[in-house]
Structures are given as structure tokens and as C-alpha cells.
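Colleague: what's the 3D shape of this:
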Amino acid sequence: MLFVIKVGGNVIDNPVLLQSFLQDLTAIQGPKILIHGGGKIATRIGDQLGIESKYVDGRRITDAATIDVVTMVYGGLVNKQLVAKLQALGCNAIGMTGADANVIPAVKRPVKQIDYGFVGDIDPARLQVGPLKAMLDAGLTPVFAPLTHDGQGQMLNTNADTIASSLAIALSAHYKVRLIYCFEKKGVLRDAQDDDSVINLIDRTVYAQLMEQKALSDGILPKLDNAFAAIESGVKEVLIGHAADVRSNTTATVAGTLIR
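Modeller: Prediction:
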């Protein structure tokens, strides 16, 4: 089983949570890939450089100045700090962006109602996973920053969740893949007010029942839709859970929500 693990900015921004997460990641046996979000560091450094962060509906507008900042911060500072911390723990990590080894070519998002700037959209069928297979076979753990490229020399800011699902789909031709999304909840909750009401297993039948009962919060629905889309494209399993449970969520007895 290959584990494709995405960790969000809330963990990246918290040194204590991050160290614990990286220790758990190191302890996971077998091949694994980590995709990390950016956290608030790019915003802070942009402010220091006099570059204002702009958002529409929570999505960053990546203009020419901002793509330089996020490339520097995500692909440099954050990514290399993660790699160095993993090396210190005995995990032989290698830092990556989508431009490295041409693993994730993308296209600049077309301008419609909103111009998101230098934001990349991915077609999983175009991913070049040969270099990743070679790294995994050599015992390396690739660590991806949320950056891709357009093949013409331009870096592109790309959602880390999307990179994770695209890598999982592309690699599912070669491995049984469990795609793991680490976020701030323990999993998909039957009761949004009860953090311990985790639903440990969801398939299409259970999902239909939950939807009919209107048992799920609106916020989790896009994650579930993306999970089933990944499964329909070849990914064996998707897991949604808390970063603190990542180690147990690579086992048969999961703490979060396994989607099949």
C-alpha cells in the first residue's frame, strides 16, 4: 500500500503539532508521499516585503509578486524545513515541487468571472510518475510543496488537496493507494457538534443514506465528493481524519473515516 498524505497549514503553523506529526509520519512503514499546505507564513513574509495578500471566497489571488513569494516560501522555506526535520528523525525525505522532474505539469487557470492569476489546474493523466516510482523504490519519501508549473518556465500556485488527489490517481496505476487528508476534525462526523461521533467507514450506499437523513454538514460534502471522485479514478481508499491520528490511519483499524 502506498500512502499519499496531505497535511494542512494549521499543522504547518504549529511547531508542537508539526513535530508530533512528522514523528508519526516517520514511523509509518512502506512507501509514502507527503503533500503540505502553505500555512500563514507566505502571508507574513509578503507583509514584511510590502506585498498585500488578496483573497476571493477564501482563495488566494496569485499575482506576479505573489507567485514569487509563494514559490520562495512554499518551495523553499517551508518545504526544506520539513525535509530537514524529517531527515533529523531518520526519514530520508526529498523536497519537490511539480516542476521537479516534470512530475506535475499544469495549466494556468483560465480567466472567467475572477482572475486568480498564476494558479495551476492539473490533469492527472498528464502527471509523470516514473521519477516518483524510482524515488519510492529507492526508499525516499517525496515531500511536495503546493506548486506546479506550466512547462514554459512559469511556476503556478496549486491547491494542496488537488495535488494530493492528482498524485494518488496517477499512482493508482502502479500501487494500491490510500489517500489520507489530515484536517482539524477526527473524521466525518455524524453530529457536527460532537467531535467523537466519527463515522469510521463510508461507501456509496452509506453515503446515500447519510444524505437522505441530512446527517452531514455542508462543509464536509466537497471533501466526500472529491474522495469518491478519486476512488472512481482508481484510488483504492480515501481517509479523512485528524493529523494526530495519521499513524493509526495507515492501519486496518482507523481512527478517522475510511471511504471506499
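Colleague: when you work out contacts or count neighbours from here on, use the C-alpha atoms and nothing else.
Modeller: Noted.
Colleague: ok, which stretches of this structure are strands?
Modeller: 2-7, 32-36, 55-56, 59-60, 93-96, 107-108, 120-121, 141-144, 147-149, 155-157, 177-183, 201-202, 237-242, 257-259 (DSSP state E).
Colleague: can you redo these as CSV with mean neighbour count?
Modeller: Conversion of these to CSV gives the following (neighbours: other Cα atoms under 10 Å):
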stretch, mean neighbour count
strand 2-7, 24
strand 32-36, 23
strand 55-56, 10
strand 59-60, 14
strand 93-96, 22
strand 107-108, 19
strand 120-121, 23
strand 141-144, 24
strand 147-149, 29
strand 155-157, 27
strand 177-183, 25
strand 201-202, 17
strand 237-242, 25
strand 257-259, 24
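Colleague: could I get the ones you listed as TSV with distance to Q87?
Modeller: Below are the strands of the chain laid out as TSV (distance: least, Cα to Cα, whole Å):
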stretch	distance to Q87
strand 2-7	18
strand 32-36	14
strand 55-56	35
strand 59-60	31
strand 93-96	6
strand 107-108	33
strand 120-121	30
strand 141-144	10
strand 147-149	22
strand 155-157	26
strand 177-183	21
strand 201-202	34
strand 237-242	23
strand 257-259	30
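Colleague: A230 is nearest to which of those strands?
Modeller: Nearest to A230, of all the strands of the chain, is strand 237-242, at 7.9 Å by Cα to Cα.
Colleague: show me how far the closest one is from its chain's centre.
Modeller: Mean-position distance between strand 237-242 and its chain equals 11 Å (Cα atoms, centre = their mean, to the nearest Å).
Colleague: that one versus strand 177-183: what angle between them?
Modeller: 20 degrees (axes from the mean of the first three to the mean of the last three Cα atoms, to 10 degrees).
Colleague: does anything pack onto strand 237-242? Which helices or strands?
Modeller: The contact analysis (3 or more Cα pairs under 8 Å, 6 or more residues apart in numbering; DSSP states H and E) places strand 237-242 against strand 177-183, helix 221-232, strand 257-259.
Colleague: this one as well, want them side by side:
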Amino acid sequence: MESLSIIKIGGSILENDIELDNFLKNFAMIEGKKILVHGGGKEGDKWLKKMDIKPNFVNGRRITDEETIDVVTSIYGGLINKKLTSKLQKYNDSFIGLSGIDGNITESEKRKNKKIDFGFVGDIKKINLDLIYILLDNNYTPIISPLTHNKRGQVLNINADTISTQIACSLAEKFKVSLFFCFELMGVLKELDDSESVIELIDFKLYKKLVKKNILSKGMIPKLENAFKALKSGVENIFIGLPQIINKKNKIKYTKIIS
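Modeller: Just a heads-up that it's a prediction; the model follows:
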């Protein structure tokens, strides 16, 4: 079975040009088929504040109202996606900037929650791999922004960890998939104020224990929920850590999800 690397990049890395350029260089050097999924929450928040729109979160998940969905569509699908794609073109011309809307890669429904109205946030109901297969088979590399749609003309926001996980799960039937969640921390931390207190191996039992003890940050919980979903769906390797972990030559700590 052919190998496929799916890397999700997010957090403050997207705002640091030096770190971002180093990451993109390493990403371009990955041998074989690969996909990049990017977040953009911090950049989105910056633009929301410029427009006097206050970002709103519940348990690490964004509330997306009518004003916010217009801004995140522009920033995620436009500014960030095209910035990353243009930076990668200097390595070769195989990179294609997309969103989860393009080619109907994802079909979603607006999230339904009796307690919390998340606004224009989508839950994926269907993954369509036709375009992904065409691109990968012809040696193109998709760069995917976290936007989806409801098949009725409405753009929906989606967590970048979630869309990368769903795509990884669907592709695990055909490829030997390695999924990387890359951001500004070395991995899942035992102590939030100690950046090197990395938990190197986490199984589901330990994850539940960490949640119960309130050790995890709010943003880490949905990330780990996605990681264990990927593991259950046949994704072979799942890593959480700094962007440098995508380069095997870098000997640094990271978190690996295990069964």
C-alpha cells in the first residue's frame, strides 16, 4: 500500500514567516504523496478584531455568526490558502490551493446542538474523494483550507483538525496514512506551563484520565478526539507536535497516538 502524509498546520506558526518558511520547505521535501490542511484561527481573529467583531469560543470551538463566516471565508480560503500555495510554488509547480468546498470534497450540515448554537459551523456528512484521487494520481499536492458547505449554497466553517482527520480516515482505505497535527507546542503536555513536559505516547485510557484531571487545554481536547477517531478508522500513524516533526532528521520530542 502506498504511503500518504497528511499534515495539518495551525496555531501561531502561520503568523511567523521564518518558522512558516522552514515548515513549508520541509513539507515540500516530503517524498511521496502528501496533503496539507491549514487552520487560520489566529489570523482570522486578527481580522475580526480589525473589523470590531469579537471572536467567540465555547470549549475551544469557534462560534461563527453571519459576520464571522464572511471574514473567515475570505481569510481561510483566500489570504492564508493563497499565501501558502504561492510560497510552495518556488519549490515546484505541483501545489493546488483548495477548500473543502472545491470539487465537493466535503458535504456538511450546520451543526445542531440544543445547548449551544455554533452558528455557521459544519459537521461533515460526506467526503468525496474523486478530486483528491485525480490530483494525487497526477502528482499534484492539495493545500486545503477549513471551509465546507451544506450543498444548498451556504459556506460553513469547520475545524481544521476535523477536516484533516475526516480526509485521512477516508483515504486510509487506499493508502498507508500518516497524520501530523503541527502547531507551536512540542506535543501534549503534562504541565501547561512547562513546554517540554511532553507526553510521548497517549492511548485512549490515558486521554480520558487527562480529561478527568483537567490537565489538557481546551483546544487540545478536540484535537485528541480527532486523533483517536483517525486511529480507530485505520490511520496508521498519528503525531502531535512542532512542525519540525515532519522531517525525520529532526530528533525532537513529540506525542504519538497509540491504541
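Colleague: TM-score of the superposed pair?
Modeller: Superposed pair, TM-score by TM-score structural alignment, normalised by the length of the second structure: 0.86. Supporting alignment: 252 aligned residues with a Cα RMSD of 2.7 Å.
Colleague: coming back round to it: indicate which one of the strands of the first structure is closest to V70 of the first structure.
Modeller: Nearest of these (Cα to Cα): strand 155-157, 7.3 Å.
Colleague: what's the mean deviation for the closest one versus the second structure?
Modeller: On superposition with the second structure, the mean distance recorded for strand 155-157 of the first structure (mean Cα distance after the TM-score superposition for the first structure) is 0.5 Å.
Colleague: please name the nearest non-neighbouring residue to E196 of the second structure.
Modeller: Nearest in space to E196 of the second structure, with sequence neighbours left out and distances taken as Cα to Cα, 6 or more residues apart in numbering, is M186 at 6.8 Å.
Colleague: oh, that last question was meant for L127 of the first structure, not what I typed.
Modeller: In this structure, L127 of the first structure finds its nearest non-sequential neighbour in I104, 5.1 Å apart by Cα to Cα, 6+ apart.
Colleague: okay, now the aligned partner of the one you found in the second structure: neighbour count?
Modeller: Matched by TM-score structural alignment, I104 of the first structure corresponds to T106 in the second structure. If you count neighbours by other Cα atoms under 10 Å, T106 of the second structure ends up with 25.
Colleague: tell me the spacing between T106 of the second structure and L88 of the second structure.
Modeller: Counting by Cα to Cα, to the nearest Å, the gap from T106 of the second structure to L88 of the second structure is 24 Å.
Colleague: what does V58 of the second structure give?
Modeller: Distance from V58 of the second structure to L88 of the second structure, counting by Cα to Cα: 34 Å.
Colleague: which one of these two has more residues nearby?
Modeller: Each of V58 of the second structure and L88 has its neighbours counted (other Cα under 10 Å); L88 has more, 20 against 12.
Colleague: was I right about that one contacting A28?
Modeller: Yes: in terms of Cα atoms under 8 Å, L88 of the second structure counts as a neighbour of A28; the distance is 7.0 Å.
Colleague: so where do the helices sit in the stretch 101-250 of the first structure?
Modeller: Using DSSP state H, counting those that start in this stretch, the helices of the stretch 101-250 of the first structure run over 130-137, 160-171, 204-212, 221-232.
Colleague: and the angle for the shortest one with helix 160-171?
Modeller: Which is helix 130-137 of the first structure. 90 degrees.
Colleague: contacting residues around helix 130-137 of the first structure?
Modeller: Residues from elsewhere that reach helix 130-137 of the first structure (Cα atoms under 8 Å, 6 or more residues apart in numbering): 31-32, 101, 103, 141-142.
Colleague: check these and tell me the two furthest apart.
Modeller: Maximum pairwise distance among the contacts of helix 130-137 of the first structure (Cα to Cα): 18.8 Å, between P31 and A101.
Colleague: who has more neighbours, the two?
Modeller: When P31 of the first structure and A101 are compared for neighbours, P31 comes out ahead with 19 against 14, by other Cα under 10 Å.
Colleague: report the contact partners of the more buried one.
Modeller: With contacts defined as Cα under 8 Å, 6+ apart, the neighbours of P31 of the first structure are 1-3, 136, 139-141.
Colleague: how about L98 of the second structure?
Modeller: Contact analysis of L98 of the second structure by Cα under 8 Å, 6+ apart lists 77, 81, 142-145.
Colleague: same check, this time on K108 of the first structure
Modeller: Neighbouring residues of K108 of the first structure by Cα under 8 Å, 6+ apart: 117-121, 150, 156.
Colleague: cutoff 7 Å now
Modeller: 118-121, 150 (Cα atoms under 7 Å, 6 or more residues apart in numbering).
Colleague: likewise G122 of the second structure?
Modeller: By Cα under 7 Å, 6+ apart, G122 of the second structure lies in contact with 108-111, 148, 156-158.
Colleague: from the residues you listed, which two are the most distant?
Modeller: So, the contacts of G122 of the second structure by Cα to Cα: farthest apart are R111 and T148, at 12.0 Å.
Colleague: I105 of the second structure contacts N128, doesn't it?
Modeller: Yes: if you go by Cα atoms under 7 Å, I105 of the second structure and N128 touch, sitting 4.7 Å apart.
Colleague: these two: which has the busier surroundings?
Modeller: Between I105 of the second structure and N128, counting by other Cα under 10 Å, I105 is the more crowded of the two (20 against 15).
Colleague: how close does the nearest residue to A227 of the first structure once chain neighbours are set aside get to V254 of the first structure?
Modeller: In space, and not counting its chain neighbours, A227 of the first structure is closest to V238: 5.9 Å by Cα to Cα, 6+ apart. Distance, V238 of the first structure to V254 of the first structure, by Cα to Cα: 11 Å.
Colleague: cool, and L127 of the first structure?
Modeller: L127 of the first structure is 30 Å from V254 of the first structure, by Cα to Cα.
Colleague: I'd assumed P243 was in contact with the residue nearest to E196 of the second structure.
Modeller: No: between M186 of the second structure and P243 there is no contact under Cα under 7 Å: 8.8 Å.
Colleague: these two: which is more packed in?
Modeller: A side-by-side neighbour count of M186 of the second structure and P243, using other Cα under 10 Å, places P243 first with 26 against 23.
Colleague: residue contacts, whatever residue of the first structure lines up with that one?
Modeller: Superposed on the first structure with TM-score structural alignment, P243 of the second structure falls opposite A243. By Cα under 7 Å, 6+ apart, the residues touching A243 of the first structure are 7, 21, 182-183.
Colleague: ok, and those residues in the second structure?
Modeller: For the contacts of A243 of the first structure, the contacts that persist in the second structure are 21, 182-183, with contact defined as both residues aligned by TM-score structural alignment, their matches' Cα atoms under 7 Å.
Colleague: TSV for those, including distance to I169 of the first structure?
Modeller: Shown next, in TSV, are these (distance: Cα to Cα, whole Å):
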residue	distance to I169 of the first structure
F21	24
C182	18
F183	20
